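A.B. asks: 3D model of this:
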Amino acid sequence: MTLVQTQPRPAHADPVRRTVADAMAAAGPQVCDDMTVEVALAVMASARAGHLLVCDEYGECTGLVTRARLTALRDSAGYTDRIRLRDLAGDLGPLTSTRTTMAEAEHAMRYRRLRALPVVDEHGSALGVLALTR
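C.D. replies: Next up, the predicted model:
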């Protein structure tokens, strides 16, 4: 796996000091946490996205949910059509800031086996996503 780089890096850029802001991609689809799993899957399908950023009623990013996670939940025995994204609060994963270094972010993503990590500002608003590729 290698980190996706969405912006060209100047030749003089120090890789140790590069931050998440240097490599994050656009935030992509964002949804409110009161959305049901079925609706979230439909939004992902229509947006052709593999993940959604989940925000609370104040617009603060609370995490990221993947198609694989929602599909597994929908196919589980305990699934009902009343489950909302906020019910997955503990499973939405960590967030990072734009000041996090690339080395720190890559280490955290590999350690936690994350393929994508939401990037938020100091107010919790989603700015982008840092993604790993194979």
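A.B. asks: Please make it C-alpha for all contacts and neighbour counts, starting now.
C.D. replies: Fine.
A.B. asks: now stretch 77-88, how far from the chain's geometric center?
C.D. replies: 19 Å (CA atoms, centre = their mean, to the nearest Å).
A.B. asks: what's in contact with it?
C.D. replies: Stretch 77-88 has contacts (CA atoms under 8 Å, 6 or more residues apart in numbering) with 32, 33, 34, 35, 36, 37, 38, 54, 73, 74.
A.B. asks: Please provide the structure for the following sequence as well, for comparison with the first:
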Amino acid sequence: MTLIQLQPGPTSATPVHRTVAEAMDTAGPQVCDDMTVEVALSVMAGARTGHLLVCDDGGLWTGLLTHAQLTAARDSSAYTDRVQLRDIFGNRGPFTSPVTTVAEAEHAMRRRRLDALPVVDEHGSALGVLALAR
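C.D. replies: Coordinates of the predicted model:
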């Protein structure tokens, strides 16, 4: 998952027309939705990231989980060590297409107060995460 600077760049870079696919790096942890919360927290710590892209066993995107969501699930009274990531999803939440412009994605993220936005192709496959630099 890539942290990108969504700041105006050099005038020759034409940032208005740059797409999310051009701005993101596909590297980063993607985890399966049958993973337990404890293992996911360990993966997150090892990757030094605040969110994980979650996919089903077919590689299709099922959601984005944050460190705060995982710790809240772990700290709940209903938690057991068998709770899987698929057990804690409400809805999948917002996502963006790789052909969306960076300017459009930035605007949507700021409007919705999102730090990260999954990038998903037309088949539902997770490609990466676009994250605002702080």
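A.B. asks: quick revisit: could I get the contacts of stretch 77-88 of structure 1 as JSON lines with neighbour count?
C.D. replies: JSON lines is the format used below for the contacts of stretch 77-88 of structure 1 (neighbours: other CA atoms under 10 Å):
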{"residue": "32", "neighbour count": "21"}
{"residue": "33", "neighbour count": "23"}
{"residue": "34", "neighbour count": "16"}
{"residue": "35", "neighbour count": "15"}
{"residue": "36", "neighbour count": "18"}
{"residue": "37", "neighbour count": "25"}
{"residue": "38", "neighbour count": "18"}
{"residue": "54", "neighbour count": "26"}
{"residue": "73", "neighbour count": "16"}
{"residue": "74", "neighbour count": "17"}
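A.B. asks: Closest one to residue 14 of structure 1 out of these, please.
C.D. replies: residue 54 (32.7 Å; CA to CA).
A.B. asks: Mind reading off the mean deviation between the helix or strand hosting the closest one and structure 2?
C.D. replies: Using DSSP states H and E, the element containing residue 54 of structure 1 is strand 51-55. Aligned to structure 2 and superposed, strand 51-55 of structure 1 gives a mean residue distance of 0.9 Å (mean CA distance after the TM-score superposition for structure 1).
A.B. asks: Which other helices and strands does the helix or strand that that strand is followed by contact?
C.D. replies: Of the helices and strands lying after strand 51-55 of structure 1 in sequence (DSSP H and E), the nearest is strand 61-66. Strand 61-66 of structure 1 sits against strand 51-55, strand 116-120, with contacts defined as 3 or more CA pairs under 8 Å, 6 or more residues apart in numbering; DSSP states H and E.
A.B. asks: quick one, which of the ones you listed is nearest to residue 24 of structure 1?
C.D. replies: The closest of these to residue 24 of structure 1 is strand 116-120. By CA to CA, the value is 7.6 Å.
A.B. asks: Quick one: residues in contact with the closest one.
C.D. replies: 20, 24, 27, 53, 61, 63-64, 93-98, 109, 126-132.
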